[in-house]
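> got a structure for you, letters missing:
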């Protein structure tokens, strides 16, 4: 009786390992995780994909990050160029990385009275460290 029970456990364990190996090889071939639809497309989001921030104008956190990016740009370029005055964030995307990475489209104007221009900024936020880092701030490419 004990041999029969041991044999059944071995068969069950082998079946579990076979299923796990098949699942691992399906992911190892580079296909994204998710549920494959009959059309061949995946539904859901990829881990680490960028997502649009909705209602950017009313999102206080995103507007504050835009203000931070302009202030940080001005701090880094003391005496080396024109100072900018923050206008608003007009578009934003969010990406989960080791923290949150924000891709911002910021409207700002020169403090000396120049017209409003658009800049692309990339900011990484690590809430558990209470840190914000400006990675990039440059004029936006014309569309």
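Nice, I can see it. Since the structure is predicted, the reported quantities are computational estimates derived from the model, not experimental observations.
> Only C-alpha atoms from now on, for both contacts and neighbour counts.
Fine.
> Which helix or strand contains residue 7?
Residue 7 belongs to helix 2-28 when assigned by DSSP states H and E.
> That helix: how far from the chain's middle?
On the basis of C-alpha atoms, centre = their mean, to the nearest Å, helix 2-28 sits 37 Å off its chain's mean C-alpha point.
> Look up how far residue 71 lies from residue 86.
Distance of residue 86 to residue 71, computed by C-alpha to C-alpha, to the nearest Å: 8 Å.
> Identify the residue nearest the geometric centre of this structure.
residue 95 (0.8 Å; C-alpha atoms, centre = their mean).
> That one should be in a helix, yeah?
No - counting by DSSP: H, G, I helix; E, B strand; the rest coil, residue 95 is not part of a helix but strand.
> The structure to be compared is supplied as follows:
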């Protein structure tokens, strides 16, 4: 009898966990580990600082001189987050080419591990194809 009770209890726990993982949020199904849009990014200080970090890291990687030159951060235009081994952010960043003054839009991916102090790692930073202005594409020399 006790074994049967344990099986029923285990089944109930599994079903409850399945229901929690498949609940609807604002009319959309939640996918565990899926990407979610971050609302109000222009007023979100944390997201804006991550965008600035991405541009600074890009400048350091291309110039090797402490991040001077290259690009000047403007703002994060859009952002998504995904829970992985930390939090992975997908950012759409506006930045100005210092040499020409021409604004460009970039896609960046950065992972933050909140339990570790100063743990940010830029995974990718590239010109965004979805926001390029046709006249500005000739200036991309990255």
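Alright, I've got the coordinates. Keep in mind that what you see is a predicted model, and the values were worked out from it rather than measured.
> Start and end of stretch 52-63 of structure 1, how far apart?
14 Å.
> ok, now stretch 32-46 of structure 1?
End-to-end for stretch 32-46 of structure 1, by C-alpha to C-alpha: 7 Å.
> Now check residue 108 of structure 2 against structure 1: what is it aligned to?
Per TM-score structural alignment, the equivalent position to residue 108 of structure 2 in structure 1 is residue 121.
> ok, and the closest non-adjacent residue to its match?
residue 137 (4.4 Å; C-alpha to C-alpha, 6 or more residues apart in numbering).
> Number of residues surrounding the one you found?
18 (other C-alpha atoms under 10 Å).
> measure it to residue 61 of structure 1 for me?
18 Å.
> What residues does the equivalent of residue 140 of structure 1 over in structure 2 make contact with?
Alignment note (TM-score structural alignment): residue 140 of structure 1 maps to residue 128 of structure 2. Neighbour list for residue 128 of structure 2: 92, 105, 106, 107 [criterion: C-alpha atoms under 8 Å, 6 or more residues apart in numbering].
> let's see 7 Å
Counting by C-alpha atoms under 7 Å, 6 or more residues apart in numbering, residue 128 of structure 2 makes contact with 105, 106, 107.
> do residue 121 of structure 2 as well
Neighbour list for residue 121 of structure 2: 110, 111, 112 [criterion: C-alpha under 7 Å, 6+ apart].
> Secondary structure element holding the residue nearest to residue 121 of structure 1?
strand 131-139.
> Give the buried residues for that strand.
Going by neighbour count (16 or more other C-alpha atoms under 10 Å), the buried part of strand 131-139 of structure 1 is 132, 134, 137.
> Quick check: residue 130 of structure 1 vs residue 23 of structure 1, distance?
38 Å.
> Between those two, which is the more surrounded one?
The neighbour count for residue 130 of structure 1 versus residue 23, taken as other C-alpha under 10 Å, is higher for residue 23 (11 against 7).
> related to what we said a few turns ago, what does the residue nearest to the centre of structure 1 correspond to in structure 2?
Correspondence of residue 95 of structure 1 to structure 2, assessed by TM-score structural alignment: residue 82.
> isn't that match right up against residue 35?
Yes - in terms of C-alpha atoms under 7 Å, residue 82 of structure 2 counts as a neighbour of residue 35; the distance is 4.6 Å.
> Counterpart of residue 94 of structure 2 over in structure 1?
In structure 1, residue 94 of structure 2 lands on residue 107 (TM-score structural alignment).
> ok, back up a step: which of residue 86 and residue 71 of structure 1 has more neighbours?
Applying other C-alpha under 10 Å to residue 86 of structure 1 and residue 71 shows that residue 86 carries more neighbours, namely 20 against 16.
> Skipping its backbone neighbours, what lies nearest the aligned partner of that one in structure 2 in space?
Aligned against structure 2 by TM-score structural alignment, residue 86 of structure 1 finds its counterpart in residue 73. Spatial nearest neighbour of residue 73 of structure 2, chain neighbours left out: residue 95 (4.5 Å); criterion: C-alpha to C-alpha, 6+ apart.
> Which strand or helix spans that neighbour?
strand 86-97.
> following that strand, which helix or strand comes up?
Past strand 86-97 of structure 2, the next helix or strand by DSSP H and E is strand 103-112.
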